[in-house]
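1. Sequence and computational prediction follow.
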Amino acid sequence: MTRYCINGTFLSEKRTGIFRFAEEIIKALDSLVGDNLDIVLIVPKHTLIPFSLKNIRILEYGFLKGIPWEQTFFAFYALIHRRIPINLCNVTPLLVPRGYSVIHDISYKVNPQYFSHWYGLLSRKWHCLNYWIITHFARHIFTVSGYSKKEIEKIYKTKPSQTTVIPNGWQHMLYVEPANDDVFSKYQLEKNNYFLSLSTIAPNKNLGWVLQTAKNNPHQNFAIAGSLNPTRFGSNLNLNELRNVKFLGYISDNEFVSLAKNSKAFIFPSFYEGFGLPPLEAMAVGAKVIVSNIEVLKDIFEDSAHYIEPHITNTNLNDILSKDVSSPSNTLKKFNWIESARKMKECFRT
């Protein structure tokens, strides 16, 4: 029997969309693991696990966290116990590159202009090294969209058979209870009278589109949730000059559900994405979604979303929302965590 170990370093860090993918894939895999698969989830000591598993064992191993942990203790565990590593978040332990790895996108490689600040430059060098190692040594590569698969094959000259697409899902939103109405007074928002965005200050997220659109539409209200730390990207965006924009910071899943379903629409104006999970989550809870007309988002949402040109901000949002779109079910039925985990499992050697 082939034995595997999942790199659980992400569980000791703040959740992002990529980490959401990792958590949900692990839970879905757990429901599919039978007697022919031996998988253990390895995490740093004192890691709080926000879910329970029935078939995949969880083991705390070694100290440290983040990159130092996965490059040492996780790698040592895989080597000592002769287990094949499964890496779900763009990075592989360099000592054990012959595992299964997920590359969500290769933005660090194809968009160097987004990473000119010192933090971005360091992160870009690290991720580009991992892209190269994974595409040259991994047993198999996974990615989250057909668009990312094409980019990986184009840039790294991999064969189509080397990479399998396992998309994100949305079913985790079915288990999130909406926050009560106190959330609207907490953030000083009026139901059905604001546009919601979930963003960071990373250049590819195109936060400037929302700010400029808010400036051009002073009669409309905008709420932006997420981390807006400019020290990571050297942003010169002025985040405090618009009275019709509220910055919410990190919000809980419960708050997201309430705020999304009671918004005029959820706005996602990215220049570049590997998939685009937040608008899928918003759509799953009943929100209208407005996304940029980039290739990957058009592939995912097809006729179920409203589209904007991410370089043009003199946009009338009411006009956009007045156009008919297809039922969200047309998009939602395409994506399922269990089906993605099943495709991943089929690639494992048993």
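-> Nice, thanks for sending it over.
2. From now on I want contacts and neighbour counts done on CA atoms only, so please keep to that.
-> Will do.
3. I figured Cys89 hits Ala22, correct?
-> Yes. Using Cα atoms under 8 Å, Cys89 is in contact with Ala22, at 7.0 Å.
4. Quick check on the two: which one has the bigger neighbour count.
-> The residue with more neighbours, out of Cys89 and Ala22, is Ala22; 22 against 19, by other Cα atoms under 10 Å.
5. Distance check, the more buried one against Asp182.
-> 31 Å (Cα to Cα, to the nearest Å).
6. so is Lys343 in a helix, a strand, or just coil?
-> Classification of Lys343 by DSSP: H, G, I helix; E, B strand; the rest coil places it in helix.
7. OK, contacts around the nearest residue to it once chain neighbours are set aside?
-> In space, and not counting its chain neighbours, Lys343 is closest to Ile166: 6.7 Å by Cα to Cα, 6 or more residues apart in numbering. Ile166 makes contact with 142-145, 340-341, 343-344, according to Cα atoms under 8 Å, 6 or more residues apart in numbering.
8. take the one below as the second:
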Amino acid sequence: MLRFALNGRFTARKLTGQERFARELILELDKLPEAEEFVLVVPEYASSIPELKRIPVVKYGKVKSHLWEQISFYRYIKKNRLLSINLTTTCPFFSPDIVCIHDAAYYEISDLLTKTLYGKLSTAWHRLLAWGSARWAKKILTVSHYSKNRLSEILKISKERIEIIYDAWQHFNRVGYDDEIFSCLPACVKKKEYVLALSSLLPQKNFVWIKEVAKRNSDLQFVVCGKVVNLSSCSEQDLKCDNVHFTGYISDAQVKSLMSNCMAFIHPAIYEGFGIPPLEALSCGAKVIVSNATCLPELYEDSVYYIDPYNYDVNLKELLGKTVAPSEKILKKFDWGREAKKLVKIVKKIRCL
């Protein structure tokens, strides 16, 4: 019997962190006996629908962008008397039901996110949705204890209403390698001799740090995978440096090849809800450098190298000469299948209310 409608707006968006979270959890839900209680509802124009065997997929509504959730998805769940499960922060305002708010960035670093008109509008909209979720959602999910504590304090809701569903990395096992990416890079970028970073160039990802550290480590090459987005007031030109090379948006197979052959993977974010790329890099056997900000020490413990995201005076070779713990413990800590089972337990409790 159908009871829950999975918000499939992510299937019409580019695959980044939150979309990955939704996609992988749903793929794992599809393997469970309880799959028959879920339906994935997607826009009619969805272009990246996961292949599911047990969870039915319904294409419904042609309304674009955020309005699809507020009109089409909302209409569907009310018409069919289903509870909504929203895994990528946004949700129907009047029926959030179960919603994963990945972080509190729109409150804690709003000064960084409101430097453009798009950023101002996006911040206001996400704050409104979070306000509604805090009041009407039956359960709020998030992806780290750090985010749980901050959301509880900021939205003034009890911690008992918030459950943690972690991100994971096993999707990377399905990805092959594409070494052709090296032919697209300058000849000075040699295997095992470059530092790699992967993300959109959102301001909180702190890619200015990479530019400044690259200047101070001029004997190293830095490869940055990602594109400037509307929330950012900077451009690739702003971040340009002789030993920093941008690839733009590339395939997972190309990313995996770069991660497997880098000297180190670096993630200097000043704010993060979780951060999947460092976990993917660890799964490839790469040395990983992350900032000591927000949730990152909680998640990665002593298996990575830490930097201060506001301090540019870092000798990377010296840092990487230090000893860190093996990555096996961290990789075992995060598993999509385990998190999907956790989600089922949560929705079962709500179903019994």
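-> Happy to help now that I have it. Note that the structure is predicted; figures quoted are calculated from it, not measured.
9. Contacts only, for Val288 of the second structure.
-> Val288 of the second structure touches 264-267, 278, 281-282, 304-305, counting by Cα under 8 Å, 6+ apart.
10. buried ones in stretch 145-156 of the second structure?
-> Neighbour-count burial for stretch 145-156 of the second structure flags 145-152, 155 (criterion: 16 or more other Cα atoms under 10 Å).
11. Likewise for stretch 24-43 of the second structure?
-> Buried, per 16+ other Cα under 10 Å, within stretch 24-43 of the second structure: 24-30, 34-36, 38-43.
12. Pick out whichever of the residues you listed sits closest to Ile71 of the second structure.
-> When the buried residues of stretch 24-43 of the second structure are compared for distance to Ile71 of the second structure (Cα to Cα), Pro43 wins out at 11.1 Å.
13. out of all of them, which helix in the second structure is the longest?
-> For the second structure, the longest helix by residue count, based on DSSP state H, is helix 117-136.
14. For that helix, name the packing helices and strands.
-> Judged by 3 or more Cα pairs under 8 Å, 6 or more residues apart in numbering; DSSP states H and E, helix 117-136 of the second structure is in contact with helix 105-108, helix 110-113, helix 145-155.
15. let's see it at 7 Å
-> Applying 3 or more Cα pairs under 7 Å, 6 or more residues apart in numbering; DSSP states H and E, one finds that helix 117-136 of the second structure makes contact with no other helix or strand.
16. distance of Leu280 of the first structure from Met173 of the first structure?
-> Taking Cα to Cα, one finds Leu280 of the first structure at 10 Å from Met173 of the first structure.
17. Please identify every residue contacting each of the two.
-> Both Leu280 of the first structure and Met173 lack any common contact, where contact means Cα atoms under 7 Å, 6 or more residues apart in numbering.
18. neighbour count winner among these two?
-> Counted by other Cα under 10 Å, Leu280 of the first structure and Met173 do not tie: Leu280 has more neighbours, with 24 against 17.
19. Do a quick rundown of the helices in the stretch 151-300 of the first structure.
-> Using DSSP state H, counting those that start in this stretch, the helices of the stretch 151-300 of the first structure run over residues 182-186, 207-216, 253-261, 277-284, 295-301.
20. Quick check: buried residues in the fourth one?
-> Neighbour counts using 16+ other Cα under 10 Å place 277-284 of helix 277-284 of the first structure among the buried residues.
21. Repeat that for the longest one.
-> Taking 16+ other Cα under 10 Å as the basis for neighbour counts, the residues of helix 207-216 of the first structure that come out buried are 207-211, 213-215.
22. after superposition, how close is it to the second structure?
-> Mean deviation of helix 207-216 of the first structure relative to the second structure after superposition (mean Cα distance after the TM-score superposition for the first structure): 0.6 Å.
23. tally of neighbours for the residue mapped onto Arg57 of the first structure from the second structure?
-> Structural alignment (TM-score structural alignment) places Arg57 of the first structure against Pro56 in the second structure. As a burial measure, Pro56 of the second structure scores 16 neighbours (other Cα under 10 Å).
24. what about the spatially closest residue to Pro56 of the second structure that is not a sequence neighbour, distance to Lys59 of the second structure?
-> Spatial nearest neighbour of Pro56 of the second structure, excluding adjacent residues (Cα to Cα, 6+ apart): Val39 at 5.2 Å. Separation of Val39 of the second structure from Lys59 of the second structure (Cα to Cα) stands at 11 Å.
25. go on, Trp169 of the second structure?
-> Counting by Cα to Cα, the gap from Trp169 of the second structure to Lys59 of the second structure is 28 Å.
26. Compare the two and say which is more crowded by neighbours.
-> Trp169 (22 against 13).
27. can you pull the contacts of the more buried one?
-> Contacts of Trp169 of the second structure (Cα under 7 Å, 6+ apart): 279-280, 335.
28. Swap in 8 Å and give it another go.
-> Counting by Cα under 8 Å, 6+ apart, Trp169 of the second structure makes contact with 276, 279-280, 283, 331, 334-336.
29. Distance to Thr16 of the second structure for those - can I get that in JSON lines?
-> Formatted as JSON lines, those follow (distance: Cα to Cα, whole Å):
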{"residue": "Ile276", "distance to Thr16 of the second structure": "9"}
{"residue": "Leu279", "distance to Thr16 of the second structure": "14"}
{"residue": "Glu280", "distance to Thr16 of the second structure": "13"}
{"residue": "Ser283", "distance to Thr16 of the second structure": "18"}
{"residue": "Leu331", "distance to Thr16 of the second structure": "20"}
{"residue": "Phe334", "distance to Thr16 of the second structure": "18"}
{"residue": "Asp335", "distance to Thr16 of the second structure": "18"}
{"residue": "Trp336", "distance to Thr16 of the second structure": "16"}
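30. gap between the closest residue to His66 of the second structure other than its chain neighbours and Ala35 of the second structure?
-> In space, His66 of the second structure comes closest to Thr90 once its chain neighbours are excluded; the distance is 8.0 Å by Cα to Cα, 6+ apart. Using Cα to Cα, we find Thr90 of the second structure at a distance of 23 Å from Ala35 of the second structure.
31. go on, Asn292 of the second structure?
-> Using Cα to Cα, we find Asn292 of the second structure at a distance of 39 Å from Ala35 of the second structure.
32. Lys79 of the second structure too?
-> Lys79 of the second structure sits 21 Å away from Ala35 of the second structure, going by Cα to Cα.
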